[in-house]
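**Q** My questions are about this predicted structure, shown below with the sequence.
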Amino acid sequence: MCSKDVSAVASPIEIVETTVNTAQSLYTGVSLRLADIGYLLKQIAEISKHPPFDCTFSDMYPIHEYKMGLKTKISFVCKMCNIERTIHLIEETDGEMDINSVLALATVSTGSGYSTINEMLSVLNVPFMSNSTYQQHHENVADIIEETAWKVVEEAGQEEARIAQELGEVDESGIPMITVVADGVWSKRSYFVNYNASSGIVGLYNWC
């Protein structure tokens, strides 16, 4: 069995390929994989009873595994007709975040980091992505979070403006007047000397 990291060739995303000799089974010493069981069974059903000899999936054996983070696809070859087919463990859909980006989002949402998730998956014996691959997905997720946050803020502002107009709370120019409460904080520490952070946070809340 041989593994190849081609991350330095294409992009920071790590791609690991594993090729199996005919006399060596991919099932030997294999770790766990993340899979969509419904999608996996659907693909197995599609390649069963394949022409020209109506061979079944039981006549096929794995010859190649391709991993990119938590995404995995496995190539099978039929020992009867020599036909080769590839099965994806998780369906890839256009316009949606893949499983790697979803995990990066979950990591950010729970206040964790790469080391925590990597250790957890290692205990579960699930291969994880490299740190460089994770950081790329993390950056993509950060952009999505920012875009979503601005969209929510804009929608909330439009709704508040509509309510203000309905209540007649507008100025002479007809601009909606929305009452808000503001507050701000910044960190202060004292380790025998005073320390004030140069940054802080401000919150604006609608006053209903």
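**A** That came in fine, so what should we check first?
**Q** Only C-alpha atoms from now on, for both contacts and neighbour counts.
**A** OK.
**Q** Which residue lies nearest the spatial centre of the chain?
**A** residue 101 (1.8 Å; Cα atoms, centre = their mean).
**Q** structure B:
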Amino acid sequence: MWNEIHRIFDDHARGIECQFKYWQLVNFRRRGLLTQLFFKCQMCNYEASFWTEPMDSEKSDINAAAAAGCVKVGIGYTQMEKLFTAMNIKYMSEKTYVKNRDHKKTVLKNIETESSEN
């Protein structure tokens, strides 16, 4: 996350006397366990946003990883919700959980099918 902050801030501050202290968090948006942060420079009004985790399509995001982990250890959404509540972590909605769980199951079935055909 800090790499993203510096990457965005460094791109914005070229040739301007803006400093990091002028950046203000103006909004955020959650998508399950991911959070998108929106910043605005109070000096020049430059706006930027980034996700708390890189959005790399080749890797599973944290929502998919959490759903897969629940399936792997044999728990469902309710148990995940209780676990995250006990740790004081905002958790994903049941709809997001089911979408990620079902997607992971489909990927695993496809891999198993491909392996058995070879």
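**A** It's in. Owing to the predicted nature of the structure, the values given are computational and were not obtained by experimental measurement.
**Q** Alignment lookup: the residue nearest to the centre of the first structure to the second structure.
**A** When the second structure is aligned by TM-score structural alignment, residue 101 of the first structure is paired with residue 64.
**Q** That match: which element?
**A** Element membership for residue 64 of the second structure (DSSP states H and E) is helix 62-73.
**Q** Residue range in the first structure corresponding to the helix or strand just after that helix, please.
**A** Later in the chain than helix 62-73 of the second structure, the nearest helix or strand by DSSP H and E is helix 77-86. Matched against the first structure by TM-score structural alignment, helix 77-86 of the second structure falls on residues 114-123.
**Q** residue in the first structure matching residue 8 of the second structure?
**A** Per TM-score structural alignment, residue 8 of the second structure is aligned with residue 47.
**Q** neighbours around its match, how many?
**A** 18 (other Cα atoms under 10 Å).
**Q** for the longest helix out of those in the second structure, the distance to its chain's centre please.
**A** Assignment by DSSP state H gives helix 94-117 as the longest helix of the second structure. Relative to the mean C-alpha coordinate of its chain, helix 94-117 of the second structure is positioned 20 Å out (Cα atoms, centre = their mean, to the nearest Å).
**Q** Residue 44 of the first structure versus the closest residue to the match of residue 8 of the second structure other than its chain neighbours, what's the distance?
**A** For residue 47 of the first structure, ignoring the flanking residues on the chain, the nearest one in space by Cα to Cα, 6 or more residues apart in numbering is residue 57 at 6.8 Å. Residue 57 of the first structure sits 7 Å away from residue 44 of the first structure, going by Cα to Cα, to the nearest Å.
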